[in-house]
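Asker: give me a model of this one.
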Amino acid sequence: MRMRILCTIGDCNGIGLEVWAKALLALEGHRALRGVRLSLIAHPRTVAEYFRALAFPVRVEQTAVEVGSFRVELLPCPTYAPIRWGTPDPTAARQAWEALDSARQLLYQRAADAVVTLPITKHTLRQLGWRFPGQTEFFADPVEHSPMMLFVAGTLRIALATTHLPLCQVPDALTPEVLRRTVVDLSRSLQHDFRIATPRIAVLGINPHAGEAGTLGTEELQLHPVLEQLRAEGYCAEGPFAADAFFARRRWRQYDAVLAAYHDQGLIPFKLLAPTRGVNITLGLPFVRTSPAHGTAYDIAGHGRANPESMRRALLMAIRLARYRICHQSVVYHSRG
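Answerer: Below is the predicted model of the structure:
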């Protein structure tokens, strides 16, 4: 049976479809895509208008999209959204939501092996009743478990202990129990998906200077005993480290993954170190989900200047992880309580 990789349209007024098509053209002849069934979930008319406006050589039919030598299955969404470059639009948001719903249903029915999601505009979705902080939480919702975000660029891997939370909520959210589950889940995922026998994980503190022994905050004092217990159980988890000095001294090179306390603490250094190469992976799901590590980029939408490298890597990562799990018959699912 051929491996099936889904792709959701995201916000059609951004750069998503552009980087998707460019990534496929860059992957023509790549052996990783042999035997892979690609499916795009979108409204055919929207897709046709998008590429016609870009003057991009893509042929769109009712049930397929031809990009170079690739013939991609097209799974239609009910809602047609006209192209309005760089503009938040409720119709585009509805189509994006429909695509995500279809993908999630197919994945939990095991009718597909992985999904690569194109960027969405969250605040427009929320106007329609969307109740999720992001796509990460959307795909985890049916099983009611907290997902984990892992950003990867080569040997640089940064995971987030909390996902899309306001900064003021992070200290209460990052409890000793959450830290323990997160380190265990991250370690197991590195073993299963990246074949690292004994992963070394660096844990970053929340406060400046990692609290400086309680002088600048006491949250880290609660985390030390958890890390000591994890090490006693055989996990290699060190810290909490002061985030600024950790990255300034390039200490991330000494570890298989870095666990950041909150979103921007991990994403700012990640995007500085790998501005075009990053891939976002959702850990803890019974299927593979990846996405390019960028947003809709409204400022350049419609200009044909979007860099597809992050999308190219997201596709390859989805195929690699899905193929590995299929070959080893091991679906990685970690209960995060």
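Asker: make it CA atoms for all contacts and neighbour counts henceforth
Answerer: Fine.
Asker: can you confirm Arg4 is in a strand?
Answerer: Yes: assessed by DSSP: H, G, I helix; E, B strand; the rest coil, Arg4 belongs to a strand.
Asker: what residue is smack in the middle of the chain?
Answerer: Asn280 (2.9 Å; C-alpha atoms, centre = their mean).
Asker: Trp85 contacts Gly302, doesn't it?
Answerer: Yes: in this structure, Trp85 is within contact of Gly302 by C-alpha atoms under 8 Å, at 5.9 Å.
Asker: between the two, which contacts overlap?
Answerer: By the contact definition C-alpha atoms under 8 Å, 6 or more residues apart in numbering, Trp85 and Gly302 are jointly contacted by Gly14.
Asker: now the helices for the stretch 1-150 of the chain?
Answerer: With DSSP state H, counting those that start in this stretch as the criterion, the stretch 1-150 of the chain has helices at 16-26, 44-54, 90-108, 122-127, 135-140.
Asker: to Ala114, which of those helices lies closest?
Answerer: Among the helices of the stretch 1-150 of the chain, the nearest to Ala114 by C-alpha to C-alpha is helix 90-108 (7.1 Å).
Asker: here is a second sequence; please produce its structure as well for comparison:
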Amino acid sequence: MNEQQKPIIGFTSGDLNGIGLELIIKTLSDNRLLDICTPVVFANNKCINFYKKGLPDYNLNYSNTRELNRLNPKQVNVVNCWEEEVAITPGQLTDTGGKYALLSLQQATQALKDGHIHGLVTAPIHKKNIQSAEFNYSGHTPYFKAFFNVPDVVMLMVAENMRVGLVTEHVPVTDVAKHITPEAIIGKLKIIHSSLQKDFGVDKPRIAVLGLNPHAGDEGLVGKEEESIIKPAIKEAKRSMMVFGPYSADAFFAHGHFERFDAVLAMYHDQGLIPFKSLALGEGTNYTAGLPIVRTSPDHGTAFDIAGKDKADPSSFLGALFTCVEIIRMRHGYADMRRNPLKKMSARIIANAVDERIEESEG
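Answerer: Purely as a prediction, here's the structure:
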């Protein structure tokens, strides 16, 4: 992708009985998005039309295509991943919903790997009905890790005022502690550090690490993991990056300390996601850091309770699209600056000049 080219962004359907296709229709009905990207929806036009009928206030125009190298840059493109009629029952957990969500995901992921699209926004799946011999994963994140054969990835939640990564993701609470190792923590920190630089343009990232136990273990009185695992991992990571902690999770978020850092590494799912969803400004996005490609998703699930009722809010989905485009452009600029150090120097000079002007105006 050159600097002037619009990125080609793929969209998966998600569970056919969830809110995925409704979100896609509502988001892509705004023709202004065609100025920033070329959308490609991996689904089926009959399924899209099914949901269009229940959304009279949204006018989605699209063209069908079979050839990914002949996309229409001035219109939404729909790739028919299947031709047969599919029974759609909004709000119902069915095998059909999971089967076709997987077909959409597989074709979109292959297109991403082959370079036909530059980024992918995934609509929500249900982790139960998508399970099969071809999808034996706890969610999208481990699926992409396996598909692209990378040693590790980080589920990174992104918002205007905070970024929160996880050491463990969809793991039962009773099993979390056994997954907290120095190697796991250091590995996640390295991925987050690299992502902050190349994906978000943070030159010298500051990363906070939370403790596992209440009060970050109280020096061993409320658990030993902080003293025996987390602190040694932080000490090791400090050799190559700016890492701080471990912090007690409740006070860390309650007192707004997260605002002093470029990212936070939480030990487990709810420790990170509850404060993120409570305190994040703007719309939250789930980003898979550590992949050779760019994949984002909204920070919510299939929402079966409102599926097919024209109640789904597309804000987070739209935020996921914007984040996807921004990261693609940031990566392109980062790679360009690495090839040409003069550009990086120029960017820093401009940034310093802007900072000086701000200081002068405030003074």
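Asker: just to revisit the earlier point, just checking, the residue nearest to the centre of structure 1 touches Leu156?
Answerer: No: using C-alpha under 8 Å, Asn280 of structure 1 is not in contact with Leu156; the gap is 12.0 Å.
Asker: matching residues in structure 1 for stretch 300-313 of structure 2?
Answerer: Aligned using TM-score structural alignment, stretch 300-313 of structure 2 spans residues 294-307 in structure 1.
Asker: revised request: answer the last question for stretch 248-264 of structure 2.
Answerer: With TM-score structural alignment as the criterion, stretch 248-264 of structure 2 aligns to 242-258.
Asker: coming back round to it: buried stuff in the match of stretch 300-313 of structure 2?
Answerer: Buried positions in stretch 294-307 of structure 1, judged by neighbour count with 16 or more other C-alpha atoms under 10 Å: 294-296, 298, 301-302, 304, 306.
Asker: what residues of the match of stretch 248-264 of structure 2 count as buried?
Answerer: Buried, per 16+ other C-alpha under 10 Å, within stretch 242-258 of structure 1: 242-243, 252, 255-258.
Asker: same thing with stretch 194-208 of structure 1?
Answerer: For stretch 194-208 of structure 1, by 16+ other C-alpha under 10 Å, it's 199-207.
Asker: where does it end up in structure 2?
Answerer: Alignment note (TM-score structural alignment): stretch 194-208 of structure 1 is matched to residues 200-214 of structure 2.
Asker: next one: stretch 145-154 of structure 1
Answerer: Aligned by TM-score structural alignment, stretch 145-154 of structure 1 corresponds to residues 151-160 of structure 2.
Asker: and stretch 90-104 of structure 1, by the same measure?
Answerer: With TM-score structural alignment applied, stretch 90-104 of structure 1 matches the range 95-109 in structure 2.
Asker: distance between that stretch and the chain's centre?
Answerer: Computed by C-alpha atoms, centre = their mean, to the nearest Å, the chain-centroid distance of stretch 95-109 of structure 2 equals 19 Å.
Asker: mean shift between it and structure 1?
Answerer: When structure 1 is overlaid, stretch 95-109 of structure 2 sits 0.9 Å from its aligned residues on average, using mean C-alpha distance after the TM-score superposition for structure 1.
Asker: quick check: buried residues in that stretch?
Answerer: Using 16+ other C-alpha under 10 Å as the test for burial, stretch 95-109 of structure 2 gives 96-109.
Asker: would a markdown table of the residues you listed with distance to Val222 of structure 2 be doable?
Answerer: Putting the buried residues of stretch 95-109 of structure 2 into a markdown table (distance: C-alpha to C-alpha, whole Å) gives the following:
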| residue | distance to Val222 of structure 2 |
| --- | --- |
| Thr96 | 47 |
| Gly97 | 45 |
| Gly98 | 42 |
| Lys99 | 45 |
| Tyr100 | 47 |
| Ala101 | 44 |
| Leu102 | 43 |
| Leu103 | 47 |
| Ser104 | 46 |
| Leu105 | 43 |
| Gln106 | 45 |
| Gln107 | 48 |
| Ala108 | 46 |
| Thr109 | 44 |
